[in-house]
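Asker: predicted model and sequence follow; I will ask about them next.
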Amino acid sequence: MGKLLSVNLAVPEPNPAKSVGRTGINKRPVDGPVPVRAPGPKHGGLGSGLVGDQIFDVQSHGGDDQAVYAYAREDYDWWQAELGRELPGGLFGENITTVGVDVNGAAIGERWRIGPDVVLQATFGRIPCATFQYKMAEPHWVKRFTQAARPGTYLRIVEPGEIRAGDEVTVVQQPKVRVTIAEGFRALMLEPALLPRLLEVEELPEEDLAEIRKRIARSTRQRD
């Protein structure tokens, strides 16, 4: 059993890396409970699943399948050793920083109960972007983050409620087909031969499923 080390909300800042000009990737821990609810579609919805959070690049982020982003303190510690710098929770843009939770080893479709009320479902790993590169100011950051295959996971909201730092995180349901967040990320980003396995995962977001089918078709044409 793990727990929430912190719940993090956006502190907006300029973003020269994208045309939207603002970003909510910089997130800071907050005190007290934070309401969570399904934000609706990526386009025209509420953006983040956390009340008080902000998303500016609504073309790429937010929506029901990316309602909450989780990253593990253990993976931060690994990156701290790699980069030789302190990495506070929220720096990667996650809404919840966990401890004692195997975030990347979670199965796509796995459900977590957080505190007494909230249930979330893991959907897919985070794909690094230009904003993340700009925020980290590390050489070849997108490539390094991808190759490490420690993406953290997006989650959809199954049962709304309130979450706060210290809440226990318990895995309450596993999917029929077990493909982990890390395996799915490697298939999409590093090892295309693994992509057909993802087609068996019923809980995969439709947007990701469409991209996977496109890449499989492209790979088939290239072989032919």
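Answerer: Alright, I've got the coordinates.

Asker: please count neighbours and contacts with C-alpha atoms only from this point.
Answerer: Will do.

Asker: which outside residues touch the lengthiest helix in the chain?
Answerer: Longest helix of the chain, by residue count under DSSP state H: helix 206-223. Contacts to helix 206-223, defined as C-alpha atoms under 8 Å, 6 or more residues apart in numbering, come from residues Leu188, Pro192, Leu195, Pro196, Leu198, Leu199.

Asker: now, which of those residues lie within helices?
Answerer: Per DSSP H, helices hold the following members of the contacts of helix 206-223: Leu188, Leu195, Pro196, Leu198.

Asker: which residues in this protein form strands?
Answerer: Counting by DSSP state E, one finds strands in the chain at the ranges 2-10, 13-15, 21-23, 27-29, 34-36, 68-72, 96-99, 111-114, 118-125, 153-159, 161-163, 168-173.

Asker: could I get those as JSON lines with mean neighbour count and distance to Asp53?
Answerer: As requested, the strands of the chain are exported to JSON lines (neighbours: other C-alpha atoms under 10 Å; distance: least, C-alpha to C-alpha, whole Å):
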{"stretch": "strand 2-10", "mean neighbour count": "23", "distance to Asp53": "5"}
{"stretch": "strand 13-15", "mean neighbour count": "14", "distance to Asp53": "13"}
{"stretch": "strand 21-23", "mean neighbour count": "17", "distance to Asp53": "11"}
{"stretch": "strand 27-29", "mean neighbour count": "20", "distance to Asp53": "9"}
{"stretch": "strand 34-36", "mean neighbour count": "18", "distance to Asp53": "10"}
{"stretch": "strand 68-72", "mean neighbour count": "26", "distance to Asp53": "10"}
{"stretch": "strand 96-99", "mean neighbour count": "26", "distance to Asp53": "12"}
{"stretch": "strand 111-114", "mean neighbour count": "22", "distance to Asp53": "18"}
{"stretch": "strand 118-125", "mean neighbour count": "26", "distance to Asp53": "17"}
{"stretch": "strand 153-159", "mean neighbour count": "23", "distance to Asp53": "15"}
{"stretch": "strand 161-163", "mean neighbour count": "20", "distance to Asp53": "13"}
{"stretch": "strand 168-173", "mean neighbour count": "17", "distance to Asp53": "21"}
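
Asker: okay, one more to line up with it:
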Amino acid sequence: MPHVTAVCRVHALLDDSGSVGVTAIDKRPVQGPVPVRKLGLRGDVQASRVHHGGEDKAVYAFADEDADHFADLLGREVLPGSFGENLRTSGLDVTGAVIGERWAVGERLVLEVTMPRTPCATFARRLGERGWVRRFQEEGRPGAYLKVVVGGDISAGDDLRVVSRPEHGVTIGECFAGLAPERAALLLSDQESPSLAPVMRDAAELAASRA
């Protein structure tokens, strides 16, 4: 049964050489239950609200299976929170999640898949790996951002169930790799497309225009 293996939120703001001067990427596991509302986990923050946070990026999920892949690639353990994620999951193909699909977590929480994570220079500095943005992109395992449809509490060990999935079938992995024009058009034509996050709609419209 798919489930949450860790719930993570910011441990401390760290000094960073980027334009903001600090980063909130240092996420670490916490004991639950943790309330989750429209802007994410209680007690979590984002140092830069321009590129992070907001309702469409309220929660960032990353799979244990993908963490294991990167651990093999890096030759070191990738602990929960290491990539700045809020949720670690097991038994669910996060890369294969469909844009707009909904997950029921625990007793009440409902999350909706919105877009893949985009690697940035802050992430690269955090990992301390040369060429990390390019390497992460090439591996095609970005994790998924989610918005909160119904708030609730979350704890490690909570069951995770896919309760709806749009018919367009366009996945996180496809969007991360770059949508083909016909797939972008399919995403835009779906009856549920009005719920697309603005950044995803813009990307899909641009991709579709290349047909």
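Answerer: On my side now, so go ahead. None of these values were measured; they are calculated from a predicted model.

Asker: please report how far Val10 of the second structure lies from Arg88 of the second structure.
Answerer: Counting by C-alpha to C-alpha, to the nearest Å, the gap from Val10 of the second structure to Arg88 of the second structure is 14 Å.

Asker: wait, which of the ones in helices among the contacts of helix 206-223 of the first structure is closest to Ala122 of the first structure?
Answerer: Looking at those and their distance to Ala122 of the first structure, the nearest is Leu198, at 14.1 Å (C-alpha to C-alpha).

Asker: quick one: contacts for that closest one?
Answerer: Neighbouring residues of Leu198 of the first structure by C-alpha under 8 Å, 6+ apart: Val179, Gly184, Leu204, Leu209, Ile212.

Asker: what's the neighbour count on Ala71 of the second structure?
Answerer: With neighbours defined by other C-alpha atoms under 10 Å, the count for Ala71 of the second structure comes to 14.

Asker: now Arg201 of the second structure
Answerer: 17.

Asker: so what's the equivalent of Pro142 of the second structure over in the first structure up against?
Answerer: Under the alignment (TM-score structural alignment), Pro142 of the second structure pairs with Pro151 in the first structure. Neighbour list for Pro151 of the first structure: Tyr71, Asn104, Gly125, Arg126, Ile127, Phe145, Ile181, Ala182, Phe185 [criterion: C-alpha under 8 Å, 6+ apart].

Asker: those residues into TSV, with extra columns for distance to Gly24 of the first structure?
Answerer: Shown next, in TSV, are the contacts of Pro151 of the first structure (distance: C-alpha to C-alpha, whole Å):
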residue	distance to Gly24 of the first structure
Tyr71	16
Asn104	23
Gly125	18
Arg126	15
Ile127	16
Phe145	19
Ile181	23
Ala182	24
Phe185	23
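
Asker: keep only those of those that are in helices.
Answerer: Within the contacts of Pro151 of the first structure, residues falling in helices by DSSP H are Phe145, Ile181, Ala182, Phe185.

Asker: can you name the two of those residues that sit furthest apart?
Answerer: Greatest spatial distance in these: Phe145 and Ile181, 14.5 Å, computed using C-alpha to C-alpha.
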